[in-house]
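Pasting the sequence and the predicted coordinates here, then a few questions.
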Amino acid sequence: MNRRKALKIGVGLTSIATLGATIKPWFTKNLPLDSRVFSDMKDLLAELAETIIPETDTPGAKLAGVADYLLLVINDCFTIKEQRIFYQGLTVVEKMAVEKFGQSFVCCDAKIREELLTILENDDGHYQGLLYKIKRKLWGRSFLDLLKEHVVEGYCTSEAGATKGLAYQAIPMKYEGCITIGPDQKAWATR
């Protein structure tokens, strides 16, 4: 084999290897995450939901089964991009809890959990108005936005949340578009 042919083969193999290394992240980035990834984090999801809607005189998110709802929504309704954002957010929460307090988020008490979520919200909340819209368009919704929206949605559509956390009226008598709510009155659960 002469030198020119050996150089062509070497350049060709190098080009193929470089192209493969360049394309592989694109393919793996666009593959959905395995549903077991989030199933393994069910306890973390339940504690995050309970931190957002804690149990008081009404049932909390854990009792309402919001973690099961979140798993269903993540696996069946989220885009691949949202799944990846959510997974990264969950790992960041767990990592922050271990680094700052030396224990898993699930093992932390309610005050520490609130503090961690407040830190995340402050880190995420410095975008306002147009900057927020641009950020959301380029990088998608943040982990905390997705979490809060779906925790509230899961709670309000659960039986415990709709009947005990909200004022449930199975058959509304008449439509009133704007009514005054009393000081201790719950919001309505009918749609």
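Done, it's in.

okay, CA-based contacts and neighbour counts for the rest of this
Noted.

what comes into contact with stretch 115-130?
Stretch 115-130 has contacts (C-alpha atoms under 8 Å, 6 or more residues apart in numbering) with 93, 96, 97, 135, 142, 144.

What about the residue nearest to the fifth one when sequence neighbours are not counted, how many residues nearby?
The one in question is residue 142. Distances taken as C-alpha to C-alpha, 6 or more residues apart in numbering place residue 85 nearest to residue 142, at 7.0 Å, with adjacent residues excluded. The tally of other residues near residue 85 (other C-alpha atoms under 10 Å) stands at 18.

here's the one I want to compare it with:
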Amino acid sequence: MNRRSALKNLSLVLGTTALPNWAYQWNKQSLPAFQGPNSELLGAIVNAIIPETDSPGAKTIGAHLYIERMVKDCMSQEDQQAFQNGLQKLASWANKNYQKAFPLLSSQEQISLLTSLQNSTQPEENQFFKRLKGLTIASYLSSEYFLTQHRNYTMAPGFYHGCVPVQ
């Protein structure tokens, strides 16, 4: 018997039986656990950092969901707490300065708050903004939209073409 086909069939059988029923048809609506309590605030922040123009903005692409997942899965408890504190501080600044929640502010007011956070003399506020901006840019640059529309990205496993000019 061909070892390669036997292994392929065995992995196919094991893969389909091990995949639970809840894993089918994943989307934003079926997974509300991915959206944390600060999802709306984070969506407004990433939309202020990369706004929607003739191309989709960061919120449309889902950068806020990416950031939530990265904070939850990849940061230590102290870093998660510092990130949450930064979000709460930004929300309280919006309420104190404009008497409105951050998502309800105009784009100029949002940008002025983010600029003041970026230029803050407090190191934890400055660090929070740098991390937030870095995660927003990373999520946008690794999104399907950006890679397929602005980079000549093809899904792996692509083909190897030896002697061709680089675009």
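Yes, it's here. Remember, predicted model here, so these are calculated numbers, not experimental data.

quick one: the helix ranked longest in the first structure aligns where in the second structure?
Longest among the helix segments of the first structure by residue count, using DSSP state H, is helix 3-29. Aligned by TM-score structural alignment, helix 3-29 of the first structure corresponds to no residues of the second structure.

now do stretch 93-105 of the first structure
Counting by TM-score structural alignment, stretch 93-105 of the first structure corresponds to residues 90-102.

Show residues contacting that stretch.
Counting by C-alpha under 8 Å, 6+ apart, 41, 44, 105, 110, 113, 117 sit against stretch 90-102 of the second structure.

distance between that stretch and the chain's centre?
Centre-to-centre, stretch 90-102 of the second structure and its host chain are 23 Å apart (C-alpha atoms, centre = their mean, to the nearest Å).

Give me the buried stretch members for it, please.
Within stretch 90-102 of the second structure, the residues that qualify as buried are 90, 91, 92, 93, 94, 102, counting by 16 or more other C-alpha atoms under 10 Å.

can you list those residues in TSV and add secondary structure and distance to residue 56 of the second structure?
Shown next, in TSV, are those (DSSP: H, G, I helix; E, B strand; the rest coil; distance: C-alpha to C-alpha, whole Å):
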residue	secondary structure	distance to residue 56 of the second structure
90	helix	24
91	helix	25
92	helix	28
93	helix	28
94	helix	25
102	helix	21
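
now, which of those residues sits nearest residue 48 of the second structure?
residue 102 (10.3 Å; C-alpha to C-alpha).

What residue, apart from its backbone neighbours, is nearest the residue nearest to the spatial centre of the second structure spatially?
Centrality entry for the second structure: nearest residue to the mean C-alpha point is residue 66, 2.5 Å, by C-alpha atoms, centre = their mean. Distances taken as C-alpha to C-alpha, 6+ apart place residue 139 nearest to residue 66 of the second structure, at 6.4 Å, with adjacent residues excluded.

Pull out the buried positions in stretch 120-137 of the second structure.
Buried residues in stretch 120-137 of the second structure (16+ other C-alpha under 10 Å): 125, 126, 127, 128, 129, 132, 133, 135, 136, 137.

Tell me the gap between it and the middle of its chain.
Averaging C-alpha positions (C-alpha atoms, centre = their mean) puts stretch 120-137 of the second structure 16 Å from its chain's average.

contact partners of stretch 40-51 of the second structure?
By C-alpha under 8 Å, 6+ apart, stretch 40-51 of the second structure touches 57-59, 63-64, 87, 91, 102-103, 107, 110-111, 133, 136.

Type out the ChimeraX command that picks the buried ones from those residues.
One line in ChimeraX is enough to select the buried ones among those; burial here means 16+ other C-alpha under 10 Å:
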select :57,58,59,63,64,87,91,102,103,107,110,133,136
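
Quickly name whichever of the contacts of stretch 40-51 of the second structure is closest to residue 150 of the second structure.
Using C-alpha to C-alpha, residue 57 comes nearest to residue 150 of the second structure of those, at 14.0 Å.

Roughly how far does the aligned partner of the closest one in the first structure sit from residue 5 of the first structure?
Correspondence of residue 57 of the second structure to the first structure, assessed by TM-score structural alignment: residue 60. Distance, residue 60 of the first structure to residue 5 of the first structure, using C-alpha to C-alpha, to the nearest Å: 72 Å.
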